[in-house]
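Student: My questions concern the predicted model and sequence given below.
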Amino acid sequence: MSLKEIEVIAFDADDTLWENENFFRDAEKQFCHILKEFQPAEAIMAELYRIESQNMEIYGYGIKAFILSLMETALLISQKQIRPGQIEAIIAIGKSMLHKDVILLDGIRDLLEKLAPRYRLVVATKGDLLDQERKLAKSGLLKYFHHIEIMSHKKEDNYRELLKHLDMDAGKLMMIGNSLKSDVLPVINLGGYGVHVPYHTTWEFEQMDPAEIKSDRFFELKEIHDVLTLFEEA
């Protein structure tokens, strides 16, 4: 194993390049407040989690998929008694999320500045195509990246397609992200390198114990700028 063989460094986008998950947590609080007359917040969130689990394979990921699950949950929680004004308020949550400013995480621009001259940099993210394109355009980071890959899912097959597109072996790829399940584990299983940089809040569907990953190609860091220390030690 040697980091000297790395040629391409791929970055997740949401909660790796910029803030994202906290907007969903805020939206869930607003949603529970809208439906507070029907059920307590704990019951509403349990139902939302169940609905999202069922809908993931149909809708995929992102804000639009999230809002569809909110609407379905609202109908069930209210036993179809939800009022037009409440439906309007839920739709407004989604529109507000789609117009959020892109807030870069501390240190990311400096990191890209230092890595771009030495490696091919790639964005490998999942979510709604239009929304991710919007965020990338507003981020001011596009100039650093050789390739952008917006995936419907982030499983081993999706990364195989990325490797094929880049015409490279997995052993030359390093993937950096905040999700062990989506960003790290699939790439390690294919023979690549995975770097986990936790975000302060993690979507329930992405939670996993780092101790479950047994590989000398796995790295756990505290902050995104710590990525540079890996190559200093290589």
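Tutor: Great, that's in hand.
Student: For the rest of this, base every contact and every neighbour count on C-alpha atoms.
Tutor: Noted.
Student: Tell me where this structure has helices.
Tutor: 21-34, 41-59, 63-77, 84-98, 108-115, 129-139, 156-166, 185-190, 227-233 (DSSP state H).
Student: Now do stretch 98-110: distance from first to last residue.
Tutor: Its first and final residues considered, stretch 98-110 spans 27 Å by C-alpha to C-alpha, to the nearest Å.
Student: Not counting its own residues, what contacts that stretch?
Tutor: Residues outside stretch 98-110 that contact it (C-alpha atoms under 8 Å, 6 or more residues apart in numbering) are 15-19, 63, 131, 135, 138-139, 141, 224-225.
Student: Put this next to the previous one:
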Amino acid sequence: MTMRIKTLGLDADDTLWHNERFFHLTQERFTELLADFAERDHLAERLLAAERRNIRQYGYGIKGFVLSMIETAVEITESRVPGHVIGQIIAAGQEMLAHPIDLLPGVEDTLEALRGRHRLIVITKGDLLDQERKLAQSGLGEMFDAVEIVSEKTPTSYARIFDKHGEGPATALMAGNSMASDVLPAIHAGGWGVFVPHGQEWALEKAEPPVDHPRYRQISTLSSLPELLAWIEAH
């Protein structure tokens, strides 16, 4: 009995376009600004701890990242951080928010191959305004049947989205670059989870892959998704 995948959920950041590399570049700038106060590795540990601590208050995205950098700077310097450093951290965040969208290779052709045959949904998390801006600037909006911007990707949120835009998780597949957010919760909801590694991964999105799970797959690029779907539907 073949399986027909009717609903495709696609992550946005680092699945459709580059994102994490801008965070890395800004963190390098942050490290240079505070080089007189802390070693690189110690500063990175403190910043990551602040990000983990602040997700519940600030959510995901650039604004939360900037606030976590400012908080870390205050802590590392024991409240002696110069005002111009705070100003440069804020400026770096503003540059990130204004950065043009850079699509990953093959994304447009892949979406063209998939649209019409499957219901396509962008499922992303983070700051609402920033995610809407990036989708609008990407030029990909018309290729999708729906857009879902959530505060957190959980089995419950995936089940709700796949019920709303399809026939439930059993005929749905989620593809993205985060094992923790795109793959595992989609599988736990009852759908397929496809890992598309980007190369630069945020530490808080890492998780062990469910290598033995029958609804888990990994592909090297999004361009391989149509071929994988054909295989799933033929078996």
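Tutor: Structure's in. What do you need? Given the structure is predicted, the values throughout are model-derived calculations rather than measurements.
Student: ok so, going back, just the helices of the first structure: most buried one?
Tutor: helix 185-190 (a mean of 22; mean count of other C-alpha atoms under 10 Å).
Student: average offset between that one and the second structure?
Tutor: Its aligned residues in the second structure lie a mean 0.9 Å from helix 185-190 of the first structure after superposition (mean C-alpha distance after the TM-score superposition for the first structure).
Student: Regarding the first structure, what is its longest strand?
Tutor: In terms of residue count, the longest strand belonging to the first structure (DSSP state E) is strand 120-126.
Student: Format the contacts of stretch 98-110 of the first structure as CSV; extra columns: distance to residue 182 of the first structure.
Tutor: Converted to CSV, the contacts of stretch 98-110 of the first structure look like this (distance: C-alpha to C-alpha, whole Å):
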residue, distance to residue 182 of the first structure
15, 13
16, 12
17, 15
18, 17
19, 17
63, 18
131, 19
135, 20
138, 24
139, 22
141, 22
224, 17
225, 21
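Student: which pair in the residues you listed spans the largest distance?
Tutor: 63 and 225 (28.0 Å; C-alpha to C-alpha).
Student: To which residue of the first structure is residue 216 of the second structure aligned?
Tutor: Aligning on TM-score structural alignment places residue 216 of the second structure opposite residue 218 in the first structure.
Student: pretty sure its match contacts residue 194?
Tutor: Yes. Contact criterion C-alpha atoms under 8 Å: residue 218 of the first structure and residue 194 qualify, at 5.0 Å.
Student: who's more crowded, these two?
Tutor: Counted by other C-alpha atoms under 10 Å, residue 218 of the first structure and residue 194 do not tie: residue 194 has more neighbours, with 27 against 20.
Student: how far away is the nearest residue to that one once chain neighbours are set aside from residue 20 of the first structure?
Tutor: Sequence neighbours aside, residue 184 is the residue nearest to residue 194 of the first structure in space, at 4.5 Å (criterion: C-alpha to C-alpha, 6 or more residues apart in numbering). In this view, residue 184 of the first structure and residue 20 of the first structure are 19 Å apart by C-alpha to C-alpha.
Student: Comparing the two, which shows the higher neighbour count?
Tutor: A side-by-side neighbour count of residue 184 of the first structure and residue 20, using other C-alpha under 10 Å, places residue 184 first with 28 against 19.
Student: gap between the aligned residue in the second structure for the more buried one and residue 39 of the second structure?
Tutor: Matched to the second structure by TM-score structural alignment, residue 184 of the first structure sits across from residue 183. In this view, residue 183 of the second structure and residue 39 of the second structure are 35 Å apart by C-alpha to C-alpha.
Student: same check, this time on residue 149 of the second structure
Tutor: Taking C-alpha to C-alpha, one finds residue 149 of the second structure at 37 Å from residue 39 of the second structure.
Student: The two - which one has more neighbours?
Tutor: Legend: neighbour count by other C-alpha under 10 Å for residue 149 of the second structure and residue 39, higher for residue 149 (17 against 12).
Student: Identify the residues contacting that one.
Tutor: Per C-alpha under 8 Å, 6+ apart, neighbours of residue 149 of the second structure: 122-126, 128, 131.
Student: How about residue 161 of the second structure?
Tutor: residue 148.
Student: hmm, back to that, joint contacts of residue 218 and residue 194 of the first structure?
Tutor: Counting by C-alpha under 8 Å, 6+ apart, the residues touching both residue 218 of the first structure and residue 194 are 184, 188.
Student: count of residues packed around the closest residue to residue 151 of the second structure other than its chain neighbours?
Tutor: The shortest distance from residue 151 of the second structure to any non-neighbouring residue, by C-alpha to C-alpha, 6+ apart, is to residue 125 (5.4 Å). Look at residue 125 of the second structure: counted by other C-alpha under 10 Å, it has 20 neighbours.
Student: what do we get in the first structure for residue 125 of the second structure?
Tutor: Aligned partner of residue 125 of the second structure by TM-score structural alignment: residue 126.
Student: average offset between stretch 24-33 of the second structure and the first structure?
Tutor: Per aligned residue, stretch 24-33 of the second structure averages 0.5 Å (mean C-alpha distance after the TM-score superposition for the first structure).
Student: What span of the first structure is that stretch aligned with?
Tutor: The aligned range for stretch 24-33 of the second structure is 25-34, by TM-score structural alignment.
Student: so how far is that stretch off the chain centroid?
Tutor: When C-alpha coordinates are averaged (C-alpha atoms, centre = their mean, to the nearest Å), stretch 25-34 of the first structure and its chain have centres 20 Å apart.
Student: Excluding sequence neighbours, find me the nearest residue to the most centrally placed residue in the second structure.
Tutor: Geometric centre of the second structure, nearest residue: residue 13, 4.3 Å, by C-alpha atoms, centre = their mean. Leaving aside its sequence neighbours, residue 13 of the second structure sits nearest to residue 19 (C-alpha to C-alpha, 6+ apart; 5.4 Å).
Student: which position in the second structure aligns with residue 59 of the first structure?
Tutor: In the second structure, residue 59 of the first structure lands on residue 58 (TM-score structural alignment).
Student: What are the neighbouring residues in contact with its match?
Tutor: residue 64.
Student: And the closest residue to residue 114 of the second structure other than its chain neighbours, how close does it get to residue 200 of the second structure?
Tutor: Excluding its sequence neighbours, the residue lying closest to residue 114 of the second structure (C-alpha to C-alpha, 6+ apart) is residue 226, at 6.7 Å. Going from residue 226 of the second structure to residue 200 of the second structure by C-alpha to C-alpha gives 24 Å.
Student: Many thanks, I have nothing further to ask.
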